[in-house]
Structures are given as structure tokens and as C-alpha cells.
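J.: fold the stuff below for me.
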Amino acid sequence: MTEAGFFTRRFGAVPRAGTDAVVLVHGLGLSGRYFVPLARRLAARGAAVLVPDLPGNARSRSVAARAPDVGQLALALAHLRRRLPPAPSLLVANSVGCQVAAAFAAAHPRMVSRLVLVGPALEPGVSAWRQCGRLVLDAPREPFGLLCLAVSDYLVTGPLRCAASFRHALRDSAGAFEAHLARVRAPTLVVRGAGDPLASRAWTRRVARLVGDGRTAEIPGAAHAAHYSAPDALAALIHEFTADGPGGAA
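T.: Reported below is the predicted structural model:
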């Protein structure tokens, strides 16, 4: 279905006033399809889950004439959130989607109840070549089904747009990303797969320290896309995280 002008999948309950919706934010050049295993598990716990293809990506490719930057994607999330009943949302983001989620949470603090950052990328100060090398290292650690899905999404989004999105993300990581994190006040859980070569343990701990209320968790046996390879483990972490105070959603 289409929400806020771009394609969005829905799982579980219908969002209603006074109850958090869960919004899952995909990474660079991808669609929300690789979040489906996690979305189904969160929906089974009673959550209303939305999984958009952000403008310029996959099934929302035609929504944007060119690859949007991080700020424009955060603005698109705000448009999506305004179409939901009045209540803050739990955001779960992966990889470069964490930069989008951080920009959104910094600009719209009242729209975010809690934040879950899975394998936050890109790490500031790491060159484009090293980032690409880390991605190559990650590929054999991921399930084959995810690699097929990712290749399909990259082809639909298009290599030129993926390259432009990568440049936007690098620019954001070199400047605005850490500033956005420092303005996040929502309770934040930073998760990494124990085998993730892109989001190092030191970097995830730094992310948790930068936000106003952060904590970390690690999933054994998972790599960069822990939400796909270990959805049950991540759903359990999210449930524990959201159950210890106001704003529980999963």
C-alpha cells in the first residue's frame, strides 16, 4: 500500500491513538523486505508495524527524481508519521537507516518514543574504501537468502542511485550523524551482531554514549543484518527494551 506518497507494508494491528506504532527503517539502496521476518514477530506480539520503502528506493524509486539525502529521508519519515494516529513511534533502523532515524529523532523528538539502532553505519572517520571492504567481509556472514534479496533491491533501486546514496551517507557520517545522535533524547538500544564487521563494538558503544539515554546489546551468531538472520533474538531484545517503561510497543 502507499503511505505518505511512498510504498509501505503493514503488519499486525491497525495503528490507533495512544498506542505506539513500530516503524522499521531500511538501509542504503534496499527495500523494507529484509525487515519482514522481524516485522512478523513484532506483529505477533501485538504491535502495529509499518515497513516503508523510503523514497528513491526499490518500490518507491519513482517517488524521487534523484537519490534523496539523509535529511530528505528523515523528512519523508516525518510525513509518514503525521499520517498515523497521535502517539510517538518506536523506530527500528539498520545500517545507514540508523543515520536517517537519528536525523528524524533529533528533529522530531515528540514523534519518537524509543529508538533501536541495529548495526549503525557509517562509522565516522572510516574511508569509503574501508567501508566497502567491510561490506565485502560481511557478505559471506549473512544468509544466502538475504544476499539474493539485497542484490534484487540494488538492481531495482539502480547502481547510480545507490552510489549517490552512499555519497550522501558518507557526507552525513562525517558531519551531522554524531550531532544528531547527541540530540536524541528517546531511550535508545544499540544492537550489533557479534560478527558485524561494519559496526564495531567500540563504535556501537560510542553511539550509546552519545544519545541521552543509551544502552547496547550484542546478538551472538549474527552479522550486520541481525534483524534478518536472528529475528527472534532481536524481537526478544526489543520486547524487553520496550517493556521496562512507558511507550512499550512490541
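
J.: C-alpha from now on. contacts and neighbour counts both.
T.: Noted.

J.: then Leu115 would be within a strand, right?
T.: Yes: under DSSP: H, G, I helix; E, B strand; the rest coil, Leu115 sits within a strand.

J.: please report the distance of it from Leu122.
T.: 17 Å (Cα to Cα, to the nearest Å).

J.: try Val14
T.: Distance from Val14 to Leu122, by Cα to Cα: 33 Å.

J.: next: Arg167.
T.: Arg167 sits 11 Å away from Leu122, going by Cα to Cα.

J.: pretty sure Leu90 belongs to a strand, no?
T.: Yes: under three-state DSSP, Leu90 sits within a strand.

J.: what's the local residue count around it?
T.: By the criterion of other Cα atoms under 10 Å, Leu90 has 27 neighbours.

J.: of Arg167 and Leu122, who's got more company?
T.: Shown here are Arg167 and Leu122; by other Cα under 10 Å, Leu122 has more neighbours (26 against 14).

J.: in this structure, which helix is the longest?
T.: Secondary structure of the chain per DSSP state H: the longest helix is helix 159-174.

J.: show the subsequent helix or strand relative to that one.
T.: Next along the chain after helix 159-174, taking DSSP states H and E as the criterion, comes helix 176-183.

J.: list of residues touching that following helix?
T.: Contact with helix 176-183 is made by Gln99, Ala102, Ala103, Ala105, Ala106, Val207, Leu210, Val211, Gly212, as judged by Cα atoms under 8 Å, 6 or more residues apart in numbering.

J.: to compare against the first, here's another:
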Amino acid sequence: MAPRGKSAALQSADVEVLGLKGRIVWAEGTPPPGSGEQTGAEPTYILVHGIGVSHRYLARLHAVLAASAPTYSLDLPGFAGTTKPGRQLSVEDYGAFIAEALTSHGIDSYVLVGHSMGAQFVIEAALQAPERARQVVLMGPVVDSRHKNVGRQSLALTLDGLLRESAGSNWIVMSDYFRCGPRWYLTELPVMMGYPTEKRLAGIKVPVLVLRGSRDNVAGPEWSLRLSRAVAQGRLVEIPGVGHVAQHMRPQAVADAIRSFVTATTQRL
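T.: Down below sits the predicted model:
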């Protein structure tokens, strides 16, 4: 695979499976999904956003990972300007969508990387297709046991945006919230709050990396450590000096941590 720079243009294609519509995004130079060019000799990274947002706040991490391995981001149904489903979707519904969307595009072995509520989505995707998920990465996973009501969760997110994120990352997040719209955000918020992350994670049999910014109060240190210990092959990595959106603020450090984890755990598979 030819090296790709951080400025590589992104391309996208609509995805419709299970009666739901989303989008898959890849960098110029990455084999188009469905082309049959994935060899399986190197990891394929699948990046999944959280509630209300899109692939855009994952774009910096996407570019760094795509410089050395096939990397795809997903825009999930109801978010990022995609078609709103006619009903509330469970985390299991989103996990099934991810697994089926990847299968339908010929991507059958991959590393799942989810941020915030996206961590919940990739847990379910791995449970839906355990033979295809090689490793799972949970970045800033929710919902921390300290924030088990909407008020506390909202306060943690607000303070993170005000005190720990850049104007650029906040602009991406807020503009994506606008595209999502309050109706769908509020439809899926109770789904996120009620999902038993720790319990469902315990069913994962592949290696799991829990990754957080050292200043992330949304996914705190005790919660993140507990999640890393919920699986047999779990580990925790902290990125110094950043908050919840670590992948935007420190994409190289986050990518290095992910690649190091994948290399180390692949050797033991």
C-alpha cells in the first residue's frame, strides 16, 4: 500500500443494510470498500463515532492510521445528515448495522475503534460478528458509573468542551449536533444512558484497549481501569494532557497507542 499523507482526500459511499442507511468513508489510496483489494495481511481499522456526531471528529486519526493500513470510518443511521430511522435504535441495532455494512462491502477482518457512545456500538458489533473482529479499541467509553443520569453526563461533556477541547474540535462537534438535530439526539440519548457497557464488554473474547485522555472527566480513570479489567485481554492507555476528544487533539499519539496495541496482541492471536 502506498503511503498516504495527512491531507489525503476523503471519499464516501452510501450504505443501506437491514433497512437502515448510513455512509462509509475512506481516504484516497485506501482500497474502495467492496473492491476486493483487502489482503488481510495488515490490520483494517474501522472508526465509529459517538452520539450526535460523525466521522469528521475522527478525521485526523483516520488520516494517520490510513498512512499505513486500510482505514474506514462509518457515519451511522440518523447521524451526520444520514436518513433518520423510523424508530428508536438500540445499541444492538447499531452493532448489527456495522457488522452487516462491513460484510456487505467485503471487509471481513478488522479492528473496531469506537469513541464515546461509539465504544458501545463497537462492543455490540464485535459481539455480533466475533469471528471478524480482531481487536476492539474503546476511546473515552461511556457511560462512566459516576455519570449515570443525564444531568451529570451533560455537565461532564459541557465542562470538557469548555475547559479541555480546542475551538476547532468544538466547532466540529457542535455543527454535527446541528446536523443530527435535537429530535434524533434525544431519541438515542436514553439508549446510551441505559446501555450496560461493562456487562456487555465482559462477553468480548478478543483483546480490548481502553484509551482515554488523562484529563477526560467523561470517561474517568477508575471507570476506564475497571473496563480494561472486565475482559481477559484488556489494557488501559492514557494520552497525557488531553480530554474526551483525544483523537482530534493528539491524533499521532492515539494512533501510535492503537498500532502498538494491535501489533502486540496480534502476535499472540
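
J.: once they're superposed, tell me the TM-score.
T.: Remark: TM-score between the superposed chains equals 0.91 [TM-score structural alignment, normalised by the length of structure 1]; 243 aligned residues with a Cα RMSD of 1.8 Å.

J.: sorry, back to before: who does the longest helix of structure 1 touch, helix- and strand-wise?
T.: Contacts defined by 3 or more Cα pairs under 8 Å, 6 or more residues apart in numbering; DSSP states H and E place helix 159-174 of structure 1 against helix 70-82, helix 97-107.

J.: mind doing that once more with 7 Å?
T.: helix 70-82 (3 or more Cα pairs under 7 Å, 6 or more residues apart in numbering; DSSP states H and E).

J.: span of stretch 37-52 of structure 2 from start to end?
T.: Taking Cα to Cα, the span from the opening residue of stretch 37-52 of structure 2 to its closing residue is 32 Å.

J.: same check on stretch 53-60 of structure 2?
T.: Per Cα to Cα, stretch 53-60 of structure 2 runs 15 Å from first to last residue.

J.: that one corresponds to what range in structure 1?
T.: Aligned by TM-score structural alignment, stretch 53-60 of structure 2 falls on residues 30-37 of structure 1.

J.: outside of that stretch, which residues touch it?
T.: 26, 51-53, 57-58, 146, 150, 153-154, 227-228, 231 (Cα atoms under 7 Å, 6 or more residues apart in numbering).

J.: of these, closest to Glu3 of structure 1?
T.: Glu3 of structure 1 lies nearest to Pro52 out of the contacts of stretch 30-37 of structure 1, by Cα to Cα, at 8.2 Å.

J.: count the neighbours of that closest one for me.
T.: By other Cα under 10 Å, 28 other residues sit near Pro52 of structure 1.

J.: likewise the one 3 residues further on?
T.: Here the count is done by other Cα under 10 Å, and Pro55 of structure 1 has 24 residues near it.

J.: what does it align to in structure 2?
T.: Taking TM-score structural alignment for the superposition, Pro55 of structure 1 sits opposite Pro77 in structure 2.

J.: verify the stated contact: that match with Arg23.
T.: No: contact between Pro77 of structure 2 and Arg23 fails when scored by Cα atoms under 7 Å: they sit 8.1 Å apart.

J.: please tell me how far the corresponding residue of structure 2 for Met111 of structure 1 sits from Val245 of structure 2.
T.: Mapped onto structure 2 by TM-score structural alignment, Met111 of structure 1 lines up with Arg132. Distance, Arg132 of structure 2 to Val245 of structure 2, by Cα to Cα: 27 Å.

J.: quick one: which of those two has more around it?
T.: Val245 (26 against 19).

J.: what does the more buried one align to in structure 1?
T.: That one, Val245 of structure 2, aligns with Ala225 by TM-score structural alignment.
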